[in-house]
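Asks: I'd like to go over a predicted model; first the sequence, then the structure.
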Amino acid sequence: MNSEIKTQQLTAVLEVLQLAERLKFELRHSWLSNGRQESVAEHTWRMSLMAILLEPLLDEKVDLSRLLKMIVIHDLVEAEAGDVSVLDQIRNPELRILKQQREELAINRIREMLSKANGQEIYDLFFEFEEKQTFEAKVANAIDKLEVQLQHNHADIATWEEIEYDLSFVIGKHVAFDETFILLKDLIEKQASEKLKMAGLNVEEIRSRAISSFG
């Protein structure tokens, strides 16, 4: 590869990195234990750490390099499309469709920006995550769901909306493919239960309502 082509590729990489910088200030619905709102970049970072720490404990061998790429890439589109919380999507299902459309436009733009480098690989990894068919994609999605609940557990319960009480108990369907994730889900769910009890809430009533509402 000659220097001119490599320079063009590096220029495209810098453009994507400039776009990605927005994730440092694109805020999510979640709050931190110090009372500050979480950024998308922080969520992605801890997902990556979880993947590294959990990899040796999984039932099947996972391609860690591919898994980490998928995790880092999956929210990159939010630098352009913005973050739409699950709560907003539950309240207004049309937002889910709009979110998908915006993210597809964003990943297509990123593929074009990196067309001379690895744009197609990034595009393919984004949709692999979305389709949840490969083992790596299932792992990435399980980590995504568990990290969200873990962050809620760390935050002051005053930052929780009532619907989040219920959502603490519906992660099981996302982790059923691997015993490690089932056990981790149980531990994280136990943390949530204790937090709700300390707030004077009826955990069994919430759990029953959650199962009835969300399956």
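Replies: Nice, I can see it.
Asks: please make it C-alpha for all contacts and neighbour counts, starting now.
Replies: Noted.
Asks: can you tell me the closest non-neighbouring residue to the most centrally placed residue in the chain?
Replies: Of all residues in the chain, the one closest to the mean position by Cα atoms, centre = their mean is residue 144, 3.6 Å from it. Spatial nearest neighbour of residue 144, chain neighbours left out: residue 47 (6.4 Å); criterion: Cα to Cα, 6 or more residues apart in numbering.
Asks: for comparison:
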Amino acid sequence: MMEQLIKQIEFIKEIDKLKYVLRRTCLLHSDRRENDAEHSWHLAMMAIILAEHANERVDLLKVLKMVLIHDIVEIDSGDVFIYDTKQNHTNTGEELKAARRIFGMLPPAQAEALVEIWEEFEAGQTAEAKFARALDRLEPLLQNTSNDGGTWKEFDVRYEQVVAKKSVIARGSEQLWAFAEDMLKQNLEKGILKK
């Protein structure tokens, strides 16, 4: 029992590193970049508050697990900017290696369960994964809108690029996508996003 506890505590200490992984997006109404731990916490709160808007009934606990662990792999792989034109945002091979190392610090049953949840999120096929991924795409949209374009302006991201990346929201929630689409159109009309 003590050996299991020691492994769990080592994992808990390891994931503290998530607080140092900076994302490109800044906090709402701020010029301070968000870290992955803040992002994951925010998504967990969004899941609790917005679950009623999912296209299908979801297991909220599973969604919470997904949003809380989905970026832990970035401790090893780093955060890849979704609009990066040189590096593919879908670096699943490198991230799977990271998932196996980090979750592998836990006792085998827990490690396997977390890798499975992480893989389910990445595959994006279940109702829970679709909804979790919708939230993951919605949060930066809220941030960039609150910051008059934020990283969109900084990296000259165009309206069509944002729509292409954000349209995945609809797979998890048509209601959230309608809200997001309206927000994107407003950003276009205000000149925050350009065609």
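Replies: Yep, it's here. As the structure is a prediction and not an experimental result, all values here were calculated from the model.
Asks: care to give me the TM-score?
Replies: TM-score for the superposed pair, counting by TM-score structural alignment, normalised by the length of structure 2: 0.86. Supporting figures: 192 aligned residues with a Cα RMSD of 2.3 Å.
Asks: thinking again about what came up before, what lines up with the residue nearest to the centre of structure 1 in structure 2?
Replies: Matched by TM-score structural alignment, residue 144 of structure 1 corresponds to residue 136 in structure 2.
Asks: in the one helix or strand that match maps to, which residues are buried?
Replies: Using DSSP states H and E, residue 136 of structure 2 maps to helix 127-146. Along helix 127-146 of structure 2, these residues count as buried under the neighbour rule (16 or more other Cα atoms under 10 Å): 127-145.
Asks: how close does the biggest strand by length in structure 2 sit to structure 1?
Replies: For structure 2, the strand with the greatest residue count under DSSP state E is strand 22-26. Taken over the aligned residues, the distance from strand 22-26 of structure 2 to structure 1 averages 0.9 Å (mean Cα distance after the TM-score superposition for structure 1).
Asks: what span of structure 1 lines up against that strand?
Replies: Strand 22-26 of structure 2 maps onto residues 27-31 of structure 1, going by TM-score structural alignment.
Asks: who's in contact with the matching stretch?
Replies: Residues external to stretch 27-31 of structure 1 that are found in contact with it (Cα atoms under 8 Å, 6 or more residues apart in numbering): 37-40, 83-85, 148, 151-152, 155-156, 159.
Asks: which of the residues you listed are buried, as a PyMOL select command?
Replies: To isolate the buried members of those in PyMOL, using 16+ other Cα under 10 Å:
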select buried, resi 37+38+39+40+83+84+148+151+152+155
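Asks: the contacts of stretch 27-31 of structure 1 into a markdown table, with extra columns for distance to residue 194 of structure 1?
Replies: Converted to a markdown table, the contacts of stretch 27-31 of structure 1 look like this (distance: Cα to Cα, whole Å):
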| residue | distance to residue 194 of structure 1 |
| --- | --- |
| 37 | 23 |
| 38 | 23 |
| 39 | 26 |
| 40 | 27 |
| 83 | 29 |
| 84 | 28 |
| 85 | 24 |
| 148 | 17 |
| 151 | 15 |
| 152 | 13 |
| 155 | 13 |
| 156 | 13 |
| 159 | 16 |
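Asks: ok, so of the contacts of stretch 27-31 of structure 1, who is nearest residue 108 of structure 1?
Replies: Residue 108 of structure 1 has its nearest neighbour among those in residue 83, at 17.4 Å by Cα to Cα.
Asks: quick one: the closest one and residue 26 touch, right?
Replies: Yes: with contact defined as Cα atoms under 8 Å, residue 83 of structure 1 reaches residue 26; the gap is 7.3 Å.
Asks: just to revisit the earlier point, C-terminal to the longest strand of structure 2, what's the next element?
Replies: strand 33-35.
Asks: in structure 1, what range does whichever helix or strand comes after that following strand match?
Replies: Later in the chain than strand 33-35 of structure 2, the nearest helix or strand by DSSP H and E is helix 36-50. Counting by TM-score structural alignment, helix 36-50 of structure 2 lines up with residues 40-54 of structure 1.
Asks: right, I'll call it a day here.
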